[in-house]
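# quick one, structure for this:
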Amino acid sequence: MAVVRAEMAGKVLEVCVAQGDAVSEDQDLVIIESMKMQIPVGSPQDGTVQKVFVAADQFLNEGDPIVELS
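Coordinates of the predicted model:
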């Protein structure tokens, strides 16, 4: 299992996946706004979303978990 974590602090603008979704490598998982820029967070691998830790409008700190993949 892989846990995708926030690489920087910011606000979650959009959650693009849900638990149980199949994802491809580089597919957008969430969109984060940081420093007035929209930053997509892509999947590091093909897999299935086991858990989504975030919701829209939530603030993330660097290192916070976003999604767990298997």
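
# can we go C-alpha only for contacts and neighbour counts from here?
Fine.

# what's next to stretch 58-70, contact-wise?
Stretch 58-70 has contacts (CA atoms under 8 Å, 6 or more residues apart in numbering) with 1-12, 29, 47-54.

# which ones among those residues are found in strands?
Among the contacts of stretch 58-70, the ones falling in strands (DSSP state E) are 2-5, 10-12, 29, 47-52.

# also this sequence, please, to line up against the first:
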Amino acid sequence: MANVVSPMVGKLVSVDVKVGDKVKANDPVATIEAMKMMVKIYAPSDGTVQEIKVAAGDVVNTDTVIMTLE
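Below is the predicted model:
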């Protein structure tokens, strides 16, 4: 199991996958806005989205778990 985590503090703008989606390592899975920049968050490994822990509009801190992959 792998966690997708936020690389920095920001507002989650979008979650670009849903539970059950298969992703490959380095696929974009979410976007956060930090310091007026849009920052893509990428899957750390191949897997299937098991759980999404935050929603668009949520403020996340560095290392907040956004979703888990299995």
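
# and the TM-score between these chains?
Here the superposed chains carry a TM-score of 0.95, computed using TM-score structural alignment, normalised by the length of the first structure; 70 aligned residues with a CA RMSD of 0.7 Å.

# drop anything exposed from the ones in strands among the contacts of stretch 58-70 of the first structure.
Buried members of those, scored by 16 or more other CA atoms under 10 Å, are 3-5, 10-12, 29, 47-52.

# now distance to residue 35 of the first structure too, for these, in a markdown table please.
Shown next, in a markdown table, are these (distance: CA to CA, whole Å):
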| residue | distance to residue 35 of the first structure |
| --- | --- |
| 3 | 24 |
| 4 | 21 |
| 5 | 18 |
| 10 | 8 |
| 11 | 10 |
| 12 | 13 |
| 29 | 19 |
| 47 | 30 |
| 48 | 30 |
| 49 | 28 |
| 50 | 30 |
| 51 | 27 |
| 52 | 24 |
